[in-house]
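Trainee: Based on what follows, work out the 3D shape:
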Amino acid sequence: MSPRLAKALINGFLIGGAVIALFPLLWMVSASFMQPGEASALPPPLWSAHATMRNYQELFLRAGMGRYLLNSLLVSTAITVLSLVFNLMAGYAFAKLRFAGRDRLFKVLLGMLIIPAQVAMLPLFLMLKYMGLVNSYGGVIVPAMATAFGTFLVRQYARGIPDELMEAARIDGASELRIFVRIVMPLLKPIMVTLAIFTFLTAWNDFMWPLIVLTGQEHYTLPLGLASLSREHAQDSELMMAGSVITVLPVLVLFLALQRYYLEGLLLGSVKG
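Mentor: You can find the predicted model right below:
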């Protein structure tokens, strides 16, 4: 087989795979502009003959999708900011500070990575109930403020920072907080972007935990709002597609815009670790 033919076959397979992966998303967008019942026709049309914005108007004017969107933005942003603060400090401490039991504590932290999250949901729910955080934004935000994976990711990256930088700053009389803010944090920017994107996407798409801890619709995030909408409008495929577009589009645009920094942080972290 000639190199040109092999290259053409590989590119053909890649293009075919991309089309198969993107087709459901593109049809979802197309169906969101269709008239009621149009997407249920057999065979279903690829695009609407009479496109309309009615489905999106219905979502925001009557279905409360605007409130769900604001809830998701509030919860995901708060989780991302708090997660960066706690995971960066914990990861740096495990990587560069010496304290009693550091290595043993880190091994325990690593062990938490293999425990399914569902195992801890019941005790976590009871703890939040005693704290009065059930059916509140805090009930969703507090458990996600720090994660074993986030701490591990930062720790592996921070290990590549030369110890001489911190020692020189200590000799000059800089406090540990100043060293962390002025020296360490600028060097952690690639992994900060990676962790921020990963955390925001995870919080935005989370369905199980908000479903458990949130009982009132006024606190629902977009995934919960879309699920409740499906119970009320199970036969309205076009409206459901519009809701799916609103849920998927923001994080898809965010990831596509920042994917270079996301991958760069992951690759640098793996090399430095």
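
Trainee: Could you use CA atoms for every contact and neighbour count after this?
Mentor: Fine.

Trainee: was I right about residue 151 contacting residue 85?
Mentor: No: here residue 151 lies out of contact with residue 85, judged by CA atoms under 8 Å, at a distance of 10.5 Å.

Trainee: More neighbours: which of the two?
Mentor: Remark: of residue 151 and residue 85, residue 151 carries more neighbours, 26 against 14, as counted by other CA atoms under 10 Å.

Trainee: other SSEs contacting the helix or strand harbouring the more buried one?
Mentor: Here residue 151, judged by DSSP states H and E, is contained in helix 148-158. Packing partners of helix 148-158 (3 or more CA pairs under 8 Å, 6 or more residues apart in numbering; DSSP states H and E): helix 65-96, helix 102-112, helix 189-205, helix 237-272.

Trainee: To residue 230, which of those lies closest?
Mentor: helix 237-272 (6.8 Å; CA to CA).

Trainee: So which other helices or strands are in contact with that closest one?
Mentor: Using 3+ CA pairs under 8 Å, 6+ apart, helix 237-272 sits against helix 3-31, helix 54-61, helix 148-158, helix 189-205, helix 222-232.

Trainee: what's the offset of the longest one from the middle of its chain?
Mentor: This points to helix 3-31. Here the centre of helix 3-31 is set off from its chain's centre by 26 Å, with CA atoms, centre = their mean, to the nearest Å.

Trainee: The third one too?
Mentor: In this view, helix 148-158 has its centroid 16 Å away from the chain centroid, taken as CA atoms, centre = their mean.

Trainee: before we go on, could you also do this sequence so I can check it against the first one:
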Amino acid sequence: MFLSSFKTNAEISQMTQSLLPKHWTFQNYMSLFVSGNFGVYLKNTLIITASSFFGLLLNAIAGYGFAKFHFFGKKVLFLAVMATMMIPGQVTMIPVYLILNELKLTNTLLGILLPGLVGAFSIFLFRQFMSSIPNSVIEAARMEGAGEWYIFWHIIVPMSRPVIAVQGILTFIGGWNSFLWPLIIANNQKYYTLSVGLQLLQGQHTSDYGIQMAGSSFMVIPIIIIFLIFQKYILQGFSVQSEK
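Mentor: As a prediction, the model looks like this:
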């Protein structure tokens, strides 16, 4: 796919194929951003991905609250959060869409961002990991006069690096591959993401295989690079979770 993205459409359509392009060309990638409008899709995807990391922080705070704080209805509330994992996302899409429509947030980036900021699975992972952090460490910090925010940022977060690394990778992949919800909530192409733009290529450039290969490569290569760089942390984080 990646090598074919540097081939001309005529070369891709030939009956006999060679692995390497006979005539290297960057025209497919140029067309991707000129006629394919991928520059706008890339900007939207980066905004969504960056905002998802703010959601990662919210999930970490919620997980810390469930793990280390005692308050009325804690177990019931945590079970309610866990119960949401049993509900398929497709079931809640229409109610969420109607709510956002009442708030005038349809066809906006904010409407795309808000529903995915927090998730029960992420809260569960943070809660499970942070439950293993010794309470004596937190109590010692409180005795030294440290505030709750100081404890969270300077003690809990550094000790939670493995699970943060895992959730960070999953958050990036989820934001980068966001497709169905942006397609539903937005009816203007200026709010589409890369995944939606890639789907549009198949309809607008049905016979232009070169530009389709370029679009697919542009979607896949960053995720492969991220995984290759951080695979040690991903495997370490999942092994830690399995041990818990």
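
Trainee: So after superposing, what's the score?
Mentor: TM-score of the superposed chains, computed with TM-score structural alignment, normalised by the length of the second structure, equals 0.95; 244 aligned residues with a CA RMSD of 1.4 Å.

Trainee: Could you dump the helices and strands packed on helix 148-158 of the first structure into a markdown table with distance to residue 131 of the first structure added?
Mentor: Formatted as a markdown table, these follow (distance: least, CA to CA, whole Å):
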| stretch | distance to residue 131 of the first structure |
| --- | --- |
| helix 65-96 | 18 |
| helix 102-112 | 23 |
| helix 189-205 | 22 |
| helix 237-272 | 31 |
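
Trainee: Among those helices, which comes closest to residue 4 of the first structure?
Mentor: Closest approach to residue 4 of the first structure among those is made by helix 237-272 (29.4 Å; CA to CA).

Trainee: Okay, buried residues for the closest one please.
Mentor: 237-248, 251, 255, 261-262, 265-266, 269 (16 or more other CA atoms under 10 Å).

Trainee: now stretch 54-68 of the first structure
Mentor: 54, 55, 56, 59, 63, 65, 67, 68.

Trainee: residues touching the spatially closest residue to the third one that is not a sequence neighbour, list them.
Mentor: In space, residue 56 of the first structure comes closest to residue 242 once its chain neighbours are excluded; the distance is 6.1 Å by CA to CA, 6 or more residues apart in numbering. With contacts defined as CA atoms under 8 Å, 6 or more residues apart in numbering, residue 242 of the first structure is in contact with 28, 29, 31, 32, 33, 55, 56, 59.

Trainee: what lines up against residue 42 of the second structure once you look at the first structure?
Mentor: Using TM-score structural alignment as the criterion, residue 42 of the second structure maps onto residue 69 of the first structure.

Trainee: How about residue 221 of the second structure?
Mentor: Residue 221 of the second structure maps onto residue 249 in the first structure, by TM-score structural alignment.

Trainee: same deal with residue 176 of the second structure?
Mentor: Counting by TM-score structural alignment, residue 176 of the second structure corresponds to residue 204 in the first structure.

Trainee: Also residue 6 of the second structure?
Mentor: Match for residue 6 of the second structure (TM-score structural alignment): residue 33.

Trainee: same thing with residue 198 of the second structure?
Mentor: Match for residue 198 of the second structure (TM-score structural alignment): residue 226.

Trainee: Report the buried residues of stretch 11-22 of the second structure.
Mentor: Buried-residue list, stretch 11-22 of the second structure, by 16+ other CA under 10 Å: 11, 12, 21.

Trainee: just to revisit the earlier point, now do the same contact list for the match of residue 176 of the second structure.
Mentor: Residue 204 of the first structure neighbours (CA under 8 Å, 6+ apart): 72, 73, 75, 76, 222, 251.

Trainee: you'd agree the last one is up against residue 203?
Mentor: No: contact between residue 251 of the first structure and residue 203 fails when scored by CA under 8 Å: they sit 10.5 Å apart.

Trainee: how close does residue 224 of the first structure sit to residue 199 of the first structure?
Mentor: 18 Å (CA to CA, to the nearest Å).

Trainee: which residue sits closest to the aligned partner of residue 33 of the second structure in the first structure, ignoring its sequence neighbours?
Mentor: Per TM-score structural alignment, the equivalent position to residue 33 of the second structure in the first structure is residue 60. Spatial nearest neighbour of residue 60 of the first structure, excluding adjacent residues (CA to CA, 6+ apart): residue 66 at 5.4 Å.

Trainee: Dump the buried residues of stretch 11-22 of the second structure into CSV; add secondary structure as well.
Mentor: As requested, the buried residues of stretch 11-22 of the second structure are arranged in CSV below (DSSP: H, G, I helix; E, B strand; the rest coil):
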residue, secondary structure
11, helix
12, helix
21, coil
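
Trainee: Please report how far the aligned residue in the first structure for residue 143 of the second structure lies from residue 179 of the first structure.
Mentor: If you follow residue 143 of the second structure across to the first structure using TM-score structural alignment, you land on residue 171. For residue 171 of the first structure, the distance to residue 179 of the first structure (CA to CA) stands at 11 Å.
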